[in-house]
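In: sequence and predicted structure are below.
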Amino acid sequence: MIWKTAHILDDAKTARDYIASYIKDPAALQEAAFVPEATNIVLVGGGPKGMYALERLLNELPSSLEREGMHIIWINENADFGSGNNYQVDQPDYLLINYCIGNIDAWDRECVNTSIPQQLDLLDWIKASCDNGMQARPTDYASRALVGCYLQSSLQRILTSIPANVSVSLLQAKVADIHYETDFSLQLQGEEVPLKADYLLLATGHCYENNNLLGAGAVPAEQSGHYFKSAYPVKKLDSIPAQTPVAVVGLGLTCIDVVLHLTEGRGGRFTADGIYLSSGDEPLLYAFSRKNVPILTRGPIYGEDRYQLRPATIARLQEFKAISGERRIDFTRELYPVLQDEAQYAYYSTLLKERSEQRIADYIAKLPSNEIFTLDELLFPNSLSDHESMLQYLRDTIAYAECGELQAPVLAASAVWREATKWIGDLYQHAGFTGASQEVFDKQFFGAFCRSSFGPPIANMKKLLALAEFGILRFPATENATIDYNNEQAIFEVKGDNSSFTSTYLVDARIGRSNLEQKNASLYRALYESDLVKAFDNEGYHPGCVAMDIHGRATTASCAPLFFYGTPTEGVLLDNDSLSRKRNDTASCWSKFVVNTLLRLQKNNTYEFSSGG
């Protein structure tokens, strides 16, 4: 079952309007903020991470803290506070999350904010807020728009529970630059007077540009509006005319969004038996990637009904954790063999329905060496040579997902990374890997692990297959492609190892990653150029992120109390899922820092007053 915004009951649709009442005009906010002795606490980034940080801060603020004029100012570039760009509530319902609803919870269950009523997880919220005659199950899926409605409903509950000694304002604005002396000064785009802040957290999400796919001829292509350097928001692709050839770079989750928006979003329909019915308004789509291997389909994963690591493997990972305080770990030499051993066991234990390690080892020993399954085979398969081989790959992986990872050997092996991510993330964080092996991990392994372990739901991959069988979606054999722009003909020329094609439009369906030194995000470029942040360095390797300490605080000569949460910490931390409350919770570190500093100031002021100072 896929839950959509159409299933939401009318009385559960009030959150967006309620949140809008908190959005202030920048000029009016400036006037309110400039109060003598006021404390301005600013969060930048309006997605789930920003909401989690707001909730943690409100939870930490004690009623005994009575500083006059305590303002929390939450800044986002658009009005989608709580949901952020990924979960905008007005996006099409055919854009789905890639994990089950039973895994999503907007609340911290280990440190509960008792002032907020009805802290529902997504499953219980759907039961209370939706109706289509079906009972919601934890293994169901949902549209991203519906998840956005859930997140905004959660934000509404937070805003209705603000303590009396605090005010919260939401500000729709773009932060262009930040400076720091004794406090922060935020320059908002289009505003002359900067916004002052005593405390600041950046939870800015995916704000990075991809590297340019083209050569020197790229500038005319970008000016023409035919080159989309980012796929989001997908509605900007509406300008692409029908029947026009479009090259889509990337075969991951973003590619699926692009393809569905340009087909189902143009009025096409899918029948119950997997046939696509064209509207005639679709463009012609050519999807490819550097390796030309698509993301792996996965079935619903929830609770105990999944592959789980052997206790012996967990023990080995714990051993590495015990020694990680003494030295860096070499991922390639030390950790990868552990994952390889577990993946091989997962594959053959599922294939043979056998849990005896000795019997499995005996079986493997009898196989020809070129027939033995390895983790490399899963992560780095041969490129698919043509459209038909891609179709067969999609059919096979859909069949695996329908069987489930406890029945399909390939999916059991792919589950190893999902189950090991928590342990590997603990070893990775704060230069836990050697610099050389972190570089190999970041550039070679991480994307391959994500491709094999965090794929789309079966429903979406079946749609992709139907579109490819219909012929409106093609998979050209263009691995290791080069892309040039022909100015005279106004077309893109895509040339791969084995084939080539031309298109009128180009969509980059990859997700950009932070690269401070390449300055691929305007705000972070400004911070870097003003020396408010520096690049993280691990034995000479620069992953591209900001240097920060274990609490998410920037480490620079300025000593500015600038904190980061979520995507901006990637490279220092691993596994920053946008909806997770548990992993890499630097927001709690920041909120504790703010409150402890305020309490210390209050204590000092009280002492000075009582002493006649």
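Out: Perfect, I can see it now.
In: drop to CA atoms for contacts and neighbour counts, all remaining ones
Out: Fine.
In: give the buried residues for stretch 228-239.
Out: Residues of stretch 228-239 classed as buried by neighbour count (16 or more other C-alpha atoms under 10 Å): 228-232, 234, 237.
In: which one of those is nearest to Ser143?
Out: Checking these against Ser143 with C-alpha to C-alpha, the nearest one is Val234 at 14.6 Å.
In: now do stretch 80-93: distance from first to last residue.
Out: Chord length of stretch 80-93, first to last residue, is 17 Å (C-alpha to C-alpha, to the nearest Å).
In: wait, doesn't Ile275 sit right on Ala466?
Out: Yes: using C-alpha atoms under 8 Å, Ile275 and Ala466 qualify as a contacting pair, with a distance of 5.7 Å.
In: more crowded one of these two?
Out: Using other C-alpha atoms under 10 Å as the criterion, Ile275 and Ala466 rank with Ala466 on top: 21 against 16.
In: who touches the more buried one in this structure?
Out: Residues in contact with Ala466 (C-alpha atoms under 8 Å, 6 or more residues apart in numbering) are 270, 274-276.
In: quick one: it from Asp341, how far?
Out: Distance from Ala466 to Asp341, counting by C-alpha to C-alpha: 36 Å.
In: and what of Asp508?
Out: Between Asp508 and Asp341 the computed distance is 36 Å (C-alpha to C-alpha).
In: ok, and here's another one to check against it:
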Amino acid sequence: MAIIGMGPKGLYALERLLAQIKYNTIDQCIEVHIFNADENFGSGNVYAKNQPSYLIMNYASSNINAWIDETPKPIVQQPLSFIEWLKENKVDKRSNSYLDFAPRAIVGEYLNTVFKELVSNSPESISYYFHPNIVADIKKTGDKFQIKEQSDSNYLSDKIDNVLLTTGHLGAGADFISEQPASSFINFVYPTKTKLKDVKTGKVVIRGFGLTCIDTVLELTEGRAGIFKSGSSNKMKYLPSGKEPNCIYIISRSGLPMFPRNSSEEEIERLVYFTEENIEAALKLSFVDLFLPLIKKEFYFQYYKIAFKIKNLELKFDEDFETVTAQVTEFHSKFPEEEKYCWDQLIDPFHGQATIYNDQLIEYLKFLISEAKKGVHASPIMAAVGTWRKISPIFNKYYSFGRLDAKSHALFDRDYFGLFNRLSYGPPIINTEKLIALAEGGLIDFSRVRNAEIIHNKKNGYELILDKKSSSFRRNAENYDTGKIKIDTVIDARIPRGIDRRPKSLFSNLLTKGLLRSFKNKNNGYYEASAVDINKSGKAINANGTLEDNLSLYGTPTEGVTLDNDTLSRTRNNFASIWAQNVIQDIQNKNKQNLFNNTINVH
């Protein structure tokens, strides 16, 4: 069998496979081929253990656990959660900082340790074959598969009974540029030390304003010997080394940053409107008509629950939402100075502005930090945006496998997936503080963060311009040097959802030959997601509409059919356990068939 992609998801699948082999006393010889883009088995590129310490998680250490609490138990005698492993191996008694948000490299070291433990504790009947290379293609001959690596023109001679695809992201597309010289265009930043080492000290544009953007910024500043220091007023300042780019421009579709999160990783207590009971009572699973109104009500209630608490009052829940809004109206009549909740203001405080000015965005980042430091139990706005983290697991049940109607599915993918990620899954506060320090020091320029585009031509190279269609561009062209800025390097820091469809990529090849097919939501309409079709066990559905019983997907390749796979989660969209059970069942069935055939031959 083969596992293609040995990052966290591949690791989890291997763990369940070994647990099932031991539990079912499978003692026959089994070959396990493990493919990974490089030698970071267990961690993958994003969590590679050779990364610098300033690249830190946005996921609390307390949530990380490579082991799952289910039967059969792991083959390792003392499986340690990340926190337990940290306390035994990494945490200095004088500092517990890793117990909040750890460096990504430390998480990678933990995952790599788990991988080594699994391999070393495996039954002797298992033979491992490690392939540190990108898989370019798979072909099926009869009921077996053959795999071709990117560095080889031929398929490997080994014939594989069962394949699991858990590949992560290898890069973003380049849809906004017609030509991409390798020296000045970077489409994937991990590992940052390697991918960004040749970026010149000129003007840089980063496309995307998420977590990958922050990692990129830190690599180009702190990674080049710059130093962040806190002054007497706890205001962070940046001391440049002179090796940084002259200026870093950040651009994105919304032009808005992610909400930072505090280290306590607090969560709201419970949902009151967005409940399965209310959803199941609906006749139609429409995002606009059902889910969005419930989401808005929940955000509203959680916001005012904290606003009331701050004034030593209690907002009383009522199924009749007008009863709640009446309490809020009375609240504001008593406290007119208190900020009123507004959905539109929450999701875009610069609504209606074609451009966002540098100083505006810096002040907004400072506001977000002040609220994040209060946490969800003391900041109404953080309680509101933290609501999505509670909603997401429930919504996933109705999003997955086309339960939403086609129009709703398309709308959520286009307009709301990114929005909720921005509101609820942002960076640790310290990383936002670093962005502010860099902007105030002039190394980051936010003036083009919204309504800007990159153009490329052979004569002038890359140029950053404001959207010519916007009134702001026409009004401010003179102030922006006729709207054009010459750029030396373009970095795509967006992480695409779903599968990589670039020509000659693995998934493109598998779609072309019909081993996979695109997922099409035909529920009261039509929508083709950036995903491949699978059944509820994670098994691939081929171009003929039949199951590929021995070709399964898990993690990133299932996005678009499932929602938010959460790379480090053992329970979210857990196809690993199902896959391992199916592999064992297949082995047992073949053993029974062989025993039957041998019995027939004897007689």
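Out: All right, it came through fine. All figures in this text were calculated on a predicted structure; none of them were measured in a lab.
In: just the buried residues of the contacts of Ala466 of the first structure.
Out: Neighbour-count burial (16+ other C-alpha under 10 Å) applied to the contacts of Ala466 of the first structure gives 274-276.
In: how about the residues you listed in JSON lines, adding distance to Val546 of the first structure and secondary structure?
Out: Written out in JSON lines, the entries for those read as follows (distance: C-alpha to C-alpha, whole Å; DSSP: H, G, I helix; E, B strand; the rest coil):
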{"residue": "Gly274", "distance to Val546 of the first structure": "46", "secondary structure": "coil"}
{"residue": "Ile275", "distance to Val546 of the first structure": "48", "secondary structure": "coil"}
{"residue": "Tyr276", "distance to Val546 of the first structure": "46", "secondary structure": "strand"}
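In: tell me the counterpart of Gly386 of the second structure in the first structure.
Out: Residue correspondence to the first structure (TM-score structural alignment): Gly386 of the second structure is matched to Ala415.
In: about what we covered before: and of the contacts of Ala466 of the first structure, the nearest to Phe609 of the first structure?
Out: Proximity of the contacts of Ala466 of the first structure to Phe609 of the first structure (C-alpha to C-alpha) peaks at Phe270, which lies at 73.0 Å.
In: hang on, isn't that closest one packed against Leu277?
Out: Yes: taking C-alpha under 8 Å as the contact criterion, Phe270 of the first structure and Leu277 are neighbours in contact, 6.1 Å apart.
In: quick one: which of Asp508 and Asp341 of the first structure has more around it?
Out: With neighbours defined as other C-alpha under 10 Å, Asp508 of the first structure and Asp341 compare such that Asp508 has more, 23 against 13.
In: quick one: residues contacting the residue mapped onto the more buried one from the second structure.
Out: When the second structure is aligned by TM-score structural alignment, Asp508 of the first structure is paired with Asp492. The neighbourhood of Asp492 of the second structure, defined by C-alpha under 8 Å, 6+ apart, consists of 172, 174, 185-189, 206-208.
In: nearest to Ala102 of the second structure, of those?
Out: Using C-alpha to C-alpha, the shortest approach to Ala102 of the second structure within the contacts of Asp492 of the second structure belongs to Val189, at 19.8 Å.
In: and the closest one, how close does it get to Arg497 of the second structure?
Out: For Val189 of the second structure relative to Arg497 of the second structure (C-alpha to C-alpha), the value is 16 Å.
In: same thing with Gly538 of the second structure?
Out: Gly538 of the second structure sits at a distance of 17 Å from Arg497 of the second structure (criterion: C-alpha to C-alpha).
In: repeat that for Ala384 of the second structure.
Out: Following C-alpha to C-alpha, the distance that separates Ala384 of the second structure from Arg497 of the second structure is 25 Å.
In: and these two? Which one has more around it.
Out: Set side by side, Ala384 of the second structure and Arg497 give different neighbour counts by other C-alpha under 10 Å, the larger being at Ala384 (27 against 18).
In: right, and the more buried one touches Gln302 too?
Out: Yes: counting by C-alpha under 8 Å, a contact exists between Ala384 of the second structure and Gln302, whose distance comes to 5.5 Å.
In: and the match of Gly386 of the second structure, how many neighbours?
Out: Neighbouring residues of Ala415 of the first structure were enumerated by other C-alpha under 10 Å; the total is 26.
In: any idea what it is structurally, helix, strand or coil?
Out: Applying DSSP: H, G, I helix; E, B strand; the rest coil to Ala415 of the first structure yields a three-state assignment of helix.
In: with Asp577 of the first structure instead?
Out: With three-state DSSP as the basis, Asp577 of the first structure sits in coil.
In: ok, now Asn431 of the second structure?
Out: Using three-state DSSP as the criterion, the local structure at Asn431 of the second structure reads helix.
In: aligned counterpart of it in the first structure, please.
Out: For Asn431 of the second structure, the aligned position in the first structure is Asn460, judged by TM-score structural alignment.
In: just Leu511 of the second structure next, same as before
Out: Superposed on the first structure with TM-score structural alignment, Leu511 of the second structure falls opposite Tyr528.
In: and that match, how far from Lys462 of the first structure?
Out: Here Tyr528 of the first structure is placed at a distance of 44 Å from Lys462 of the first structure (C-alpha to C-alpha).
In: then Cys450 of the first structure?
Out: 20 Å.
In: how about Ser414 of the first structure?
Out: For Ser414 of the first structure, the distance to Lys462 of the first structure under the criterion C-alpha to C-alpha works out to 20 Å.
In: same thing with His71 of the first structure?
Out: For His71 of the first structure relative to Lys462 of the first structure (C-alpha to C-alpha), the value is 49 Å.
In: ok, now Ala272 of the first structure?
Out: In this structure, Ala272 of the first structure and Lys462 of the first structure are separated by 11 Å, where distance is defined by C-alpha to C-alpha.
In: check Asp585 of the first structure too.
Out: Applying C-alpha to C-alpha to Asp585 of the first structure and Lys462 of the first structure gives a distance of 36 Å.
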